[in-house]
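> With the input below, show me the fold.
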Amino acid sequence: MDRHPDRQRVRGRKHCADRPAGGASRRRPEKGRRVRIWAPKATTLDLLVGGTDWTEGQPMERIPLTRDGDEWDVPELPHGTAYGFSIDGGPLRPDPVSAEQPWGVHGPSRVFDTSTLAWTDHGYEGVDARGAVLYEMHVGTFTPDGTFHAAIEHLDHLVELGVDIIELLPIAPFPGDRGWGYDGVSWTAVHDVYGGPAGLAEFVNACHARELGVCLDVVYNHLGPDGNYLAEFGPYFTDKHDTPWGSAINVDDDGSEGVREHILASARRWFTDFHIDALRLDAVHAIIDDSPIHILAELANQTQALAGELGRPLRLIAESDLNDPAVITPVDEGGWGMDMQWADDVHHALHSYFTGETHGYYADFDDEGALEKVYRGAFYHDGTHSTFRGSSWGHEVPASIDGHAFVVYDQNHDQVGNRAVGDRPHLTEVESLSSLALVLLSPFTPMIFQGQEWNSTSPFAFFTDHNDELGPLVSQGRLNEFATHGWEDIYGEDFHVPDPQALETFTGSKLDWAEKAENGPVLEFVKHLIQIRKGEPSFASPDRAATRLESLGERQLVLHRHSSRLVINLSDEAVSVPAGELLLTYGDVSSDITVGPGSLAVIR
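Purely as a prediction, here's the structure:
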């Protein structure tokens, strides 16, 4: 979730549609062409068509379209055709359901025929995200080249590590060449710099050949301010609700039928046309829906039915700060039906325990019982008072919801990138491994952030590539955001906030793969942790009731998972625990299970 506070507000006016309409075509397009376009705001609509080698400034052919209610008929367009739309005689606008934007978010769209893709994953039966080992990847910084094709070179590394599913940060087209992707302006296209739709398909094919699943981070709660033209076509936004990004996506106001169908069609497209295994839904608390059926519940029902049709597991993972188990409660029980949700409270408790930081939202986790509580119930705030929010927050998780429904991590793009300088936690090696061991051996679904497996020191800063008008506002907004909040206590008075618009902020965030060889022992230790998680029933279990985190003393922890244990000793004194079979050790651990200072042990 991109929490940048200075995002410009993009507002659309209310519009009352006379009849239900689809944001995407009502029947599935063939040969990559569009059949109809939903544009209820247009009085006239012209199709502008160019050649496959369209370049800026070349005139395009204007074809008036035939209107049918809120939709407009579009003639067949061959694969590779550059095209756009003119609304009421205005300038070219990209297709709202574009498949490809090779000339950027302001340029024309290009027809992409997905039947031209050479799929080789016919024997692939899918990977279930629940309980899997997830790996969060930003395509642009994962390799020096920053493309899908370049990332394929490192897939065998992830297989050897034990990763099950790669979770890609948003890949929708966004302004410029570099960014996190949360300023995307399309729900159906793929950022061209990464390799476009063909590059995504090549990447998914390569992953599935290795039995690796792929999860896409999709952003249905807002669109970026630069290159977002949807409001000109239809009532995509509403002032009925307000969000951190301005007016809300219209899923429950007049004319919302087409917007809802656009979202549902986008999800279907990723699952069917690109063989995606799971979708991570950004900040679902900002998708405000007072309809009788919440859009997420409708999406859950659609996805469940589609999984049956395709014969492989399809999962929906929500990011939500509501601490409300209704998000992952089945639709027929009154919930939104998400399969899983991120559990930020687990991260916050781990981070506060290992770093000692208590500024901002970490203030609520300055509690010696916080870590134990989140391992018992996933949420720290389960109806308790949140000093950061200034109110009571959250609800208790019912015992019927198992641990695999929660995705946990001690690093991710938000928690690293939204720090003032984008730095990873400043921990010793044993502290880093202890924190990650608590993630990997938990009853939850664990996620590793790129490079964490070898204890990477590469930062992941906030970076953008906005135009000359918006760019300076973003840069200044970033400086203003970190002017307070006690960052001087962490970095010192002279710390420098990287300019998100500067190229070196982006290039400095790329993974340093040379560290992988330098930190070989750390990498091997993490591999063994993952093997234990998968191979030992006690650690593979999602049973929260059989999980207990115990403090033996200051900086001494034991994670009990059924009859197995993870013992962490970060104190200056050795600690002895009941005997058992040693599965993995770090530091000084004797055969009688005496764990020395700065050591840890996994015991059966």
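> C-alpha from now on. contacts and neighbour counts both.
Noted.
> distance between the helix or strand that contains residue 141 and the chain's centre?
Residue 141 is part of helix 139-142, with elements assigned from DSSP states H and E. Centroid separation between helix 139-142 and its chain, computed with Cα atoms, centre = their mean, to the nearest Å, is 14 Å.
> Which residues are in contact with the residue positioned nearest the centre of the chain?
Centroid-nearest residue in the chain, with Cα atoms, centre = their mean: residue 217, separated by 3.8 Å. By Cα atoms under 8 Å, 6 or more residues apart in numbering, residue 217 lies in contact with 167-171, 279-282.
> Please provide the structure for the following sequence as well, for comparison with the first:
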Amino acid sequence: MRPRVWAPAAHDVELDLPDTHRREPLHRTQHGWWEADLDLPEGTRYGYAVDGAPPHPDPRAEHLPDGVHAAAAAFDATTFPWTDQDWPGRDVRGGVLYELHVGTFTPEGTLDAATTHLGELVALGVDVVELLPVAPFNGAHGWGYDGVSLYAVHEPYGGPRALQRFVDAAHRHGLAVCLDVVHNHLGPSGNYLAPFGPYLTPAHQTPWGSAVNLDQDGAHEVRRWVVDSALRWFRDFHVDALRLDAVHALVDGSARHLLGQLSDEVAALAGSLGRPLSLVAESDLNDPVAVLPTVDGGWGMTAQWADDVHHAVHALVTGERHGYYVDFGSPEVLRTAFTQVFVHAGSWSTFRGRPWGTPVPPGTDGHRFVVFASNHDQVGNRALGDRPAARLDDGALAAEAALVLLSPFTPMLFMGEEWGARTPWLFFTDHPEPDLAEAVRSGRRGEFGDHGWVELYGGDVVAPDPQDPATFAASVLDRAERDENRSARLLDWYRDLVALRRAIPDLASGDLGATDVHFEPDVDVEAGGSGPETSPGRDGARGWRGWLVVERGPARVVVNLADEPRRVPLRAVGPLTVRAAWSDVELEHPGDDEGPTHAVVPGRSVVVLA
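Modelled structure (predicted):
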């Protein structure tokens, strides 16, 4: 490895070699870069001292074996013996994604341990494994969003070689790998960028403080620092996709947005490598600019997360209306989400207290939007980290799964969801600094008043201490649950739904124009019906009869959240057969040659017809 670092304002920079207790001067080259005329063997510990200050890790360190406060180690990613030469790659659009956190996916909490479970994901029907951030952070345990190095891998997970082994093994199993990366901020402990250059700027502020410098003096090299890190994961670690965290916090007033630059460079690399490479943006803006082509002024992302779809499904099935669910929960809102993606597309957002969002252009491929019933945010940011399985009966869980997996979007599952895991997934940290630990505790407590958790759980709710080791331990998946009868049944259901999505083009389609949601108001008469103010079931929304039909071309996903059976009109053209049913269902046919007109669906159940 040839030592090289960007420090544009420095008067002198030295290479610090702690193992030999010596320093070597670097010489200035162009554009603020400094270099040394020597090569470091792999594993050599090193750091850089700017203007006589103590040494700090390389801002582009590829290996931090001794933690974020210690010297980096020289690392050559190109020496790994890859076996995936025949891997054709996989675009994320339309696939089934599976989000997992390395530290809690197995008791060992390592990438190598996670590799032993890849066969389970293949059996489930997963196409893409999405890893929560693996960037190094201080301490052993955390979500990963406090990382301080864009180029390295958290050592407790196994370090960079373990990530290469994981990707290589995933490709052998036919699985693509998506890596969650954080470019919008750095963690509070171990961030030593300031002595080197203007990586951050006070000209813009984010929820985490000063923004990454994308449009001020020195921004050209900061942008290269970000883009080069992304290209490296694709090129040297063979990952297939990157999920970009909270891109709305990438404040960029440049003529060309950082994401547009990144998209174009990734597209060029994909052409060079001969395989698809995907970028998936998490954005709170409800703005299709993320997926519009760069030639049209968009950011060129392959896909983006669509939280409104999650909110529409979750609020409908659970009946929750607190916090940001306040505008969600009706079948009308679900129809809007399934046909237009964004529920707030210029309309008033009660939670935000202002109009929000921009409509998705007609004809946009639904596969450009990643949707889910659970993810790390929607579970982990609840006060008690409780999953839907902790509050819903199995029939409602089955309905939730069908709504997501058979939607016109790109579905994603959260680890353990497929068997109805009841282990919580809590917010946990491992900051060794007492002041920082207390700041995290206080900040976490302060968040709950803004999201309606007291309303949901009651006034005596106490969120677990994120610094308590028991909080982390409680979040580790318990695979013994898979052997329980209820879990095994739910796992089979998920497998069946994924198989149907693969087998039936109508259920796999991303055509929003061929999707509709049919339901009827609660107007008494039919079986179990009463007045318009009657709830359809223990958790459902008021004002409707508890059933709805998601129409996917001629296919039908019929959901009944009422406690009682419902006789549901199908509005079908042509014959339909039951392809999957959570409970026994009866189809009513008008004649031998015509399709069914109604389905009699038991309470708390779902049926798929195609």
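> Just give me the match in structure 2 for the residue nearest to the centre of structure 1.
Using TM-score structural alignment, the partner of residue 217 of structure 1 in structure 2 is residue 180.
> quick one on the thing from earlier: equivalent range in structure 2 for the helix holding residue 141 of structure 1?
The alignment of helix 139-142 of structure 1 onto structure 2 (TM-score structural alignment) spans residues 102-105.
> Buried residues, that stretch. List them.
Within stretch 102-105 of structure 2, the residues that qualify as buried are 102-105, counting by 16 or more other Cα atoms under 10 Å.
> Most neighbours among the contacts of residue 217 of structure 1, please name it.
residue 171 (31 neighbours; other Cα atoms under 10 Å).
> That one: what's it in contact with?
The contact partners of residue 171 of structure 1, by Cα under 8 Å, 6+ apart, come to 181, 184, 190-191, 194, 216-217.
> Tell me which two in the residues you listed are the farthest apart.
Taking every pair in the contacts of residue 171 of structure 1 and measuring Cα to Cα, the maximum separation is 14.8 Å, between 194 and 217.
> Quick check: which element contains residue 440 of structure 2?
Per DSSP H and E: helix 434-447 holds residue 440 of structure 2.
> The match of helix 139-142 of structure 1 vs structure 1, average distance?
Superposing on structure 1 places stretch 102-105 of structure 2 at an average distance of 0.2 Å from its equivalents, by mean Cα distance after the TM-score superposition for structure 1.
> Can you pull out the residues in contact with that stretch?
109-111, 114, 131-132, 134, 141-142, 157, 415, 472, 475-477.
> And the buried ones among the residues you listed, selectable in PyMOL?
To isolate the buried ones among these in PyMOL, judged by 16+ other Cα under 10 Å, type:
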select buried, resi 109+110+111+114+131+132+134+141+142+157+415+472+475+476+477
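> So which of the contacts of stretch 102-105 of structure 2 is the closest to residue 315 of structure 2?
Lowest distance from residue 315 of structure 2 to the contacts of stretch 102-105 of structure 2 (Cα to Cα) belongs to residue 415, with 20.9 Å.
> who touches the equivalent of the closest one over in structure 1 in this structure?
The alignment partner of residue 415 of structure 2 in structure 1, by TM-score structural alignment, is residue 450. Residue 450 of structure 1 is in contact with 135-138, 142, 511, counting by Cα under 8 Å, 6+ apart.
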